[in-house]
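Trainee: when you get a sec, could you give me coordinates for this:
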Amino acid sequence: MTTRGYSPTSTSAPTEAPRGAYGAPTAQSPLSVTIPVPGSKSLTNRELILAALADGPGRVESPLHSQDAHRMGDALRALGVGVERVPGKSPFGDDLVITPRKTLTGGCTIDSGQAGTVMRFVAPLLGLADGEVHMTADENALHRPMGAMIKALRDLGVDIDDGGNWSLPFTVYGRGHIRGGELEIDASASSQFVSGLLLAAPRFDVGLHLKHTGKRLPSLPHIEMTVEALARRGVHVERPTSTEWIVPATTPRAKTISIEPDLSNAAPFLAAAMIAGGSVTIPGWPPHSTQPGAQLTDILSLLGGKVSRRGGAVTVSAGQTIHGVDLDLSAVSELTPTLVGLAAFADGPSSFTGIGHIRQHETDRIAGLVNGLRELGCGAEELPDGIRVIPQAMHGGTWKSHHDHRMATTGALIGLGVPGVTIDDIGTTAKTMPQFVWLWQKMLAGE
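Mentor: Model prediction:
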């Protein structure tokens, strides 16, 4: 059960995730534990971008230290921004001091790895750089949608050579500025296209008037998160309609920003109480948050969990049963893998819809979840824009992570109630939570 270098009795949070196959431990008794989780990836990477464009040095406290966040730091360093680690108060790693540059530097290559936020948030910055910048990604991430961003930047006058493929890799020939102005975009494939443009827009010559033209816009809370992050730095975005944003030309203020715990990464831990029994508490839960994970308290209640809040912490306790539900998850699609894992233990079928776009995440999450459940004996069907789960008795087997961190954590969640589940590569959790196995084992040990 213990994986390379990961002891449940260790007191210091690891900085790297274990690699390879992981035998998911089965819960032997009800849980009763408080588990802190590291900072939000979504907030960390937004604040790093804004700090890099600010009017002076700033500090990001309690940031997430993970593969995605490190890719963002490396991308900004390549563009000439200072990103320095300094001691902080978080048990999960140092704070970051960001020293911006008035003009970003080119002449570099940026590897976004598996990180969608790096692909979509850094791409607009490349037009602000003075010189040529080549952007690429891991081979198994080159399929992720970038066409809408490439078209948007071209419409803004940015010179991009993508070889005619409308995807990564591509090269941007930056001129040190982007004029900005009015722009239409179809961001149906990812709200990150909108967020990436909004984050860079204050540094455009005339700001940006952005309009989404598609029929749907997924993950709206993430756009609200971006707008709120801009407002904290003195950039006030006008909203003439629900799919239209006007960003003024200005310079974001340098600030010290503290990052909230990652509420979506808290999801498998809170859900664990509903499968194993007992209760799990997450401390530091913000009273208000734009993170999609903030909706977990309502969603887990619908599934039969008993949810309470006290002293800045959220506790989920097991109810008498897990209920089958029919939910539209279009606003909180990143919670889908955890909720599907819970639904496999429910008292009836569940349907999760509004999530067709998650076919284009790290993997096709809909196909991956359906196939994974079927291989363990649970009934599951693909819907045009979602998943239907038909609970049946499950057995052990290999749970495939498909290079996807949330697929891996869902395998661990299912393993709590199904002996003999092995996750083929637990190392994928390093993308957003390298401490996952360590925390999971401490949770089961009651520490």
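Trainee: for the rest of this, base every contact and every neighbour count on C-alpha atoms.
Mentor: Will do.
Trainee: buried set for stretch 240-247?
Mentor: Within stretch 240-247, the residues that qualify as buried are 244-247, counting by 16 or more other C-alpha atoms under 10 Å.
Trainee: which two among these are spaced furthest apart?
Mentor: 244 and 247 (10.1 Å; C-alpha to C-alpha).
Trainee: find residues that contact each of those two.
Mentor: Listed as contacting both residue 244 and residue 247 by C-alpha atoms under 8 Å, 6 or more residues apart in numbering are residue 209.
Trainee: and of the buried residues of stretch 240-247, the nearest to residue 322?
Mentor: Nearest member of these to residue 322, counting by C-alpha to C-alpha, is residue 244, at 39.5 Å.
Trainee: and the closest residue to residue 252 other than its chain neighbours, what does it touch?
Mentor: Excluding the flanking residues, the one nearest residue 252 by C-alpha to C-alpha, 6 or more residues apart in numbering is residue 54, at 4.6 Å. By C-alpha under 8 Å, 6+ apart, residue 54 lies in contact with 100, 251-254.
Trainee: which stretches of the chain form helices?
Mentor: 41-52, 67-78, 116-126, 147-155, 192-200, 220-232, 267-276, 296-302, 336-343, 365-375, 405-415, 436-445 (DSSP state H).
Trainee: quick one more, to check against the first:
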Amino acid sequence: MTISDPWPAPHARGPVDAVVTLPGSKSLTNRALLLAAIADGPSVVRRALRSRDSLLMAQALTALGSRVDTSGEDWEVTPAEIIEPEPQHRAFSATIDVGLAGTVMRFVPPVAALHDGLVAFDGDEHMRQRPVGRILDALRSLGVCVHGQGLPFAIDGTGSVPGGVVTIDASESSQFVSALLLAGARYDAGVDVRHDGKPVPSLPHIEMTVAMLREHGVEVDDAEPNRWVVHPGPVKAVDHLIEPDLSNAGPFLGLAAVTGGTVTVRDWPRQTTQPGDALRDLLQQMGCHVELTADGLSVTGPDELRGIDADLHDVGELTPVLAALCALATTPSHLRGIAHIRGHETDRLAALATELTGLGADVTEHQDGLEIRPARLSGGLFHTYADHRMAHAGVVLGAAVDGVLVENVETTAKTFTDFAPFWASLFAASIH
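Mentor: Down below sits the predicted model:
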């Protein structure tokens, strides 16, 4: 199908019933790829997410000397040290494109520091607004030579990192902590990360990192709040089977919620560290019927959506779709605890307040959240700010409101290739 810009979001004229199989988790894929690249042998990342973010991670690790075969559904990774056991010559240099991928911009520099040579980082213009300075300062305190305070920057590695204790304010992003933990076992003294600041957002993502490190045989002590100790040692080569991306389930389950239909996301895990699993409880609070079966997670929308009062501090990435649902609810909502999403792909709170208001929503923007009251919405242009989650919010609104035009819907390729045609295919006889 032709993807115009802006894209007329499909509008449902009745309940949408569908069963969907989602691509793999970006968070799990990129962590698995990075750990595979610093492991003690080759491994396979099965059902890896094929998207811009994950391909950028594969390209970054390839630039650092690893071999990442992305030709099939299962990606084979051979670490650089297996390919070239002898230390690289000082002439080694690489340039890494982070695109719009926070995991590449933040996770790869601590690994690049283990290489003997200069590694330069840059990315899309939007990415230059996202915070990375605290990671770079942390690496400096651990003995790494870093040039710059933000994109573009460079890591001048010597082949090893002393490691040790580092104090960091991770209140802007949990990725600051995960980045140091993922590479920490390969540092001479390991790494002892101590958070000092407001509460760390998206803690489930750090729990995901810790769980994956332990799967690789890495010793991690997280018994003390706001402190994570990774002991030095080998990273065991382990094959990973990637779960579906549960955060990407948001718009699809939201489609059931706004049309009164039923959408089933196949292969929903019964136990997971993904923050997207919180959708089960949140949608139930909004009046949806939610059932986890052997087939997957099924959500059936209610006759009328209820608003919610929810602290989304740990699951901030779900905010855009939830805000869209709240704008369509029959009672007021308050989404809070999410000041940190101002530093995501865009200032998501400001963007949501602007775009929802532009369609007629009654929204009050607070420093750490949004208040949304019932209002009659109408069609119009919904800007995405090169943010895939904003595009997800726009298409959910379009399913319920005729005439919504989503600008740059193709930004969804960040985590879901060909999202727009896949989304349109779910409507079948239910669109006009």
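Trainee: TM-score of the superposition?
Mentor: For this chain pair, the superposition-based TM-score is 0.96 by TM-score structural alignment, normalised by the length of the second structure; 423 aligned residues with a C-alpha RMSD of 1.4 Å.
Trainee: follow-up on the earlier one: output the helices of the first structure as CSV; include the columns mean neighbour count.
Mentor: Listed next are the helices of the first structure as CSV, based on neighbours: other C-alpha atoms under 10 Å:
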stretch, mean neighbour count
helix 41-52, 24
helix 67-78, 22
helix 116-126, 26
helix 147-155, 19
helix 192-200, 25
helix 220-232, 19
helix 267-276, 26
helix 296-302, 18
helix 336-343, 24
helix 365-375, 21
helix 405-415, 27
helix 436-445, 22
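Trainee: would you reformat those helices as CSV and include distance to residue 428 of the first structure?
Mentor: CSV is the format used below for these (distance: least, C-alpha to C-alpha, whole Å):
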stretch, distance to residue 428 of the first structure
helix 41-52, 15
helix 67-78, 9
helix 116-126, 15
helix 147-155, 26
helix 192-200, 21
helix 220-232, 23
helix 267-276, 15
helix 296-302, 23
helix 336-343, 14
helix 365-375, 14
helix 405-415, 5
helix 436-445, 10
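Trainee: quick one: closest of the ones you listed to residue 20 of the first structure.
Mentor: With C-alpha to C-alpha as the criterion, residue 20 of the first structure lies closest to helix 405-415 of these, at 11.3 Å.
Trainee: what's that closest one aligned against in the second structure?
Mentor: The counterpart of helix 405-415 of the first structure in the second structure, using TM-score structural alignment, spans residues 388-398.
Trainee: and for stretch 111-123 of the first structure?
Mentor: With TM-score structural alignment as the criterion, stretch 111-123 of the first structure aligns to 97-109.
Trainee: about what we covered before: most neighbours among the contacts of residue 54 of the first structure, please name it.
Mentor: Compared across the contacts of residue 54 of the first structure, residue 100 has the highest neighbour count, 25 neighbours, by other C-alpha atoms under 10 Å.
Trainee: trace it over to the second structure, please.
Mentor: Aligning on TM-score structural alignment places residue 100 of the first structure opposite residue 79 in the second structure.
Trainee: distance of the equivalent of the residue nearest to residue 252 of the first structure over in the second structure from residue 16 of the second structure?
Mentor: Matched by TM-score structural alignment, residue 54 of the first structure corresponds to residue 39 in the second structure. For residue 39 of the second structure, the distance to residue 16 of the second structure equals 45 Å [C-alpha to C-alpha, to the nearest Å].
Trainee: same thing with residue 127 of the second structure?
Mentor: Applying C-alpha to C-alpha to residue 127 of the second structure and residue 16 of the second structure gives a distance of 36 Å.
Trainee: again with residue 109 of the second structure
Mentor: Taking C-alpha to C-alpha, one finds residue 109 of the second structure at 44 Å from residue 16 of the second structure.
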